[in-house]
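*Asks:* what follows is a protein structure lacking sequence information:
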């Protein structure tokens, strides 16, 4: 059965490191140990297993929220197609999974959209390929993909598929490795030892006239400060410490609720014993309340005492909201995308500025994504024998992040003038004020809202 890429990442990437990967490739590679550690860290964060998570501190899944919000904003009104029906059919099938795979690519810094022959395709994220070299535009000129297959209990086969250029033309080569240890890539073997790979030409095979890669490569428009390479950086890397603080603050808030449960302090003899753990304790939530117990003790001994502390959840929640707003600012989201929009104490101008900030970041992502899709379509045309034939690729994005807000606001102004929307509702919605504050700021009856 296939292990997918789980073993590839945890075994090859994490345990082998740069030196072994360099030996597999046969030359220096761009992917450094620092990037391997960083990508693994981002992967763990997205899986809710960041370094700081414990039994006490749980992930709030902020990383997922960031990637999902950006992906939705990027793709919400994207329209794309290919003029050749045969290509368009394969393309439309591929982009069905674009949103979820873009989320993963945003989180891990990059992804590859790669044709598999003439009729299929696959998404490959940064934890599943080896960048060997890049051109000046940050696109791969040499890259390796690994696929792992386990046969039986102890036989592991790894196929290394390399795409690079020879004299300016695309060249593809395949190698196969066999090992009986999941943490060791093992020795070179014949591709025919694996039935599914028996028909693959080991190559190298060069394709004259194909002067670009046969896949699309997406990279986040973020400067790489991990190792300075052209490898992609996670969209939430700049907010890593803030996400840790938010997760910790969330744990404090949870503890405030749990520790604040009303309970009756009782004599040890009143505690229940768990049948499985044999530990003494008391029930949770509504079952924690006790009316009384018949216990033997002196008349001066207080057997029962109510515990009902004052809740401080409002202060903890304000702290959490503050961290969320700082995260929004750091990653380029608008205020209210992660935080509670009702608690965003910002002026209308500041809110609009945050929308513009998000618009700029989304636009940069869309530009990179469009380049990726164009290159994917070229690869698709190559595998369908249409690379040099006439085909057109259309891809448009809508800038609704800003324009829709202005349209909606103008409509609300009209509704206020018509009397179908109150001034109070308008202020609460567009000035982010609570009801009390909005009431104080309402215009006089003879004033007209501008």
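*Replies:* Good, I have the coordinates. None of the values given here were measured: they were computed from a predicted structure.
*Asks:* when you work out contacts or count neighbours from here on, use the C-alpha atoms and nothing else.
*Replies:* OK.
*Asks:* list the buried residues of stretch 302-310.
*Replies:* residue 303 (16 or more other C-alpha atoms under 10 Å).
*Asks:* now do stretch 229-242
*Replies:* So stretch 229-242, judged by 16+ other C-alpha under 10 Å, has buried residues 229, 230, 231, 232, 233, 234, 235, 236, 237, 239, 240, 242.
*Asks:* try this one side by side with the last:
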């Protein structure tokens, strides 16, 4: 799969578009940007031609630190699991939450990510994460939502032949159609010719085309798009969280390469007269030679006879100052708290700067947390639809208010202090205890029936007096 999809910017795009008979709606600028985000993510080795060293792995550092902050105290649950339907939905929730770190990381890298529901043979449901560079977006609605897309599920080598299963999903008027096609090629870089699905036994049970008889949301996938506006071409395509900092990341990689060269070239060397060095021809067996990167030969004259140690002063402090300046610029661009990437003690900071960066960081984390909460609600709604379509669950209506999600304390929001304040308001008679409990446990409290349910569960003595 990777060999085919990673070539999307060239022949891979053309092969898939030709096979589908439709052009991908992502612009050339976006294709190149997507490729650059994933290249930056996977870069590991120095490049002498470009003069860069990605040893800092900044894309990974940015994404990893953001994800840890988002889910540090995350927890989700269903208020009730007293029916078979709710028990099944609770299993769906747990399976979806198991993908949260992987899905959010790939979403941050590629700007968008899709999470696919996969019914299991035992009546459950799993979820599979689909990266942006593994997807062709063929159509979007007026609101930017994807209405037509294609993915390459697998690439299988069998008897020196390469098989690629391509899946196309189209949502029209609320009804989802899935098409499956299998292609055979003698090269992993080409799609090749179409062959019957039953050419491989694992695909024999797939239908060439299938339309669900009941409405399914979108293209039958959970879609997560990063909240920032597109800074590449202004299209509805999502952009990587580190897209605004790509130039700075490149500069830091150059700085690291130059710093490495500074240490390499600045180490002690011995300047010796040429007669002390071995000839450049291959040495005879048993003959010792001096290492050329330590000993440097000069012309044999009266002023250059003998050996002299040479070790220039390193300029590492200059490179370090430049690195810290770049890292702080990245933190400013991405709304990351000062010290997450840079050295917090490198320079003195005012209280205003500390508060400002912490505030921006907290707001950024809240945006991502809302993204995941919305995606979890979308996943449960989609699972309910697909579960009923495949008879994995009964037709009992799904109530989204059954889901509860907690995030713990944030930089700008202290849940413990808020709870203390609400208890004081209850003691002063300014707030009903039911309302405070509804906030504490994220319970509905709009109707008298909601309040009665809270009293029954958390205030049994008061509930008994009302009877």
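*Replies:* Nice, thanks for sending it over. Note that the structure is predicted; figures quoted are calculated from it, not measured.
*Asks:* follow-up on the earlier one: so which of the buried residues of stretch 229-242 of the first structure sit within helices?
*Replies:* 240, 242 (DSSP state H).
*Asks:* any idea how far residue 279 of the second structure is from residue 53 of the second structure?
*Replies:* 34 Å (C-alpha to C-alpha, to the nearest Å).
*Asks:* Provide the aligned range in the second structure for the lengthiest helix in the first structure.
*Replies:* Secondary structure of the first structure per DSSP H: the longest helix is helix 348-383. Using TM-score structural alignment, helix 348-383 of the first structure corresponds to residues 351-386 of the second structure.
*Asks:* aligned partner of residue 58 of the second structure in the first structure?
*Replies:* Residue 58 of the second structure maps onto residue 62 in the first structure, by TM-score structural alignment.
*Asks:* please name the nearest non-neighbouring residue to that match.
*Replies:* Using C-alpha to C-alpha, 6 or more residues apart in numbering and skipping the chain neighbours, the partner closest in space to residue 62 of the first structure is residue 243 (7.0 Å).
*Asks:* pull the number of nearby residues for the counterpart of the one you found in the second structure.
*Replies:* Mapped onto the second structure by TM-score structural alignment, residue 243 of the first structure lines up with residue 249. Residues near residue 249 of the second structure, counting by other C-alpha atoms under 10 Å, number 22.
*Asks:* could you double-check that residue 249 of the second structure sits in contact with residue 60?
*Replies:* No - with contact defined as C-alpha atoms under 8 Å, residue 249 of the second structure does not count as touching residue 60 (11.4 Å).
*Asks:* so residue 340 of the second structure is in which element?
*Replies:* Counting by DSSP states H and E, there is no helix or strand that carries residue 340 of the second structure.
*Asks:* state the distance from it to residue 62 of the second structure.
*Replies:* 9 Å.
*Asks:* looking at those two, which has the bigger crowd around it?
*Replies:* Using other C-alpha under 10 Å as the criterion, residue 340 of the second structure and residue 62 rank with residue 62 on top: 21 against 16.
*Asks:* that one: what secondary structure?
*Replies:* When classified by DSSP: H, G, I helix; E, B strand; the rest coil, residue 62 of the second structure comes out as helix.
*Asks:* would you confirm that it contacts residue 242?
*Replies:* Yes - using C-alpha under 8 Å, residue 62 of the second structure is in contact with residue 242, at 7.5 Å.
*Asks:* mind listing the strands for the stretch 101-250 of the first structure?
*Replies:* 110-116, 120-125, 129-134, 140-151, 155-166, 169-179, 187-189, 205-207, 216-219 (DSSP state E, counting those that start in this stretch).
*Asks:* on that earlier part again, list the contacts of the residue nearest to residue 62 of the first structure.
*Replies:* 62, 63, 323, 327 (C-alpha atoms under 8 Å, 6 or more residues apart in numbering).
*Asks:* now swap in residue 143 of the first structure and tell me
*Replies:* So residue 143 of the first structure contacts 129, 130, 131, 132, 133, 162, 163, 164 (C-alpha under 8 Å, 6+ apart).
*Asks:* in space, what's closest to residue 95 of the second structure - neighbours in sequence excluded?
*Replies:* residue 126 (5.8 Å).
*Asks:* if we can go back for a sec, in helices, which of the contacts of residue 243 of the first structure fall?
*Replies:* Using DSSP H, the contacts of residue 243 of the first structure in helices are 62, 63, 323, 327.
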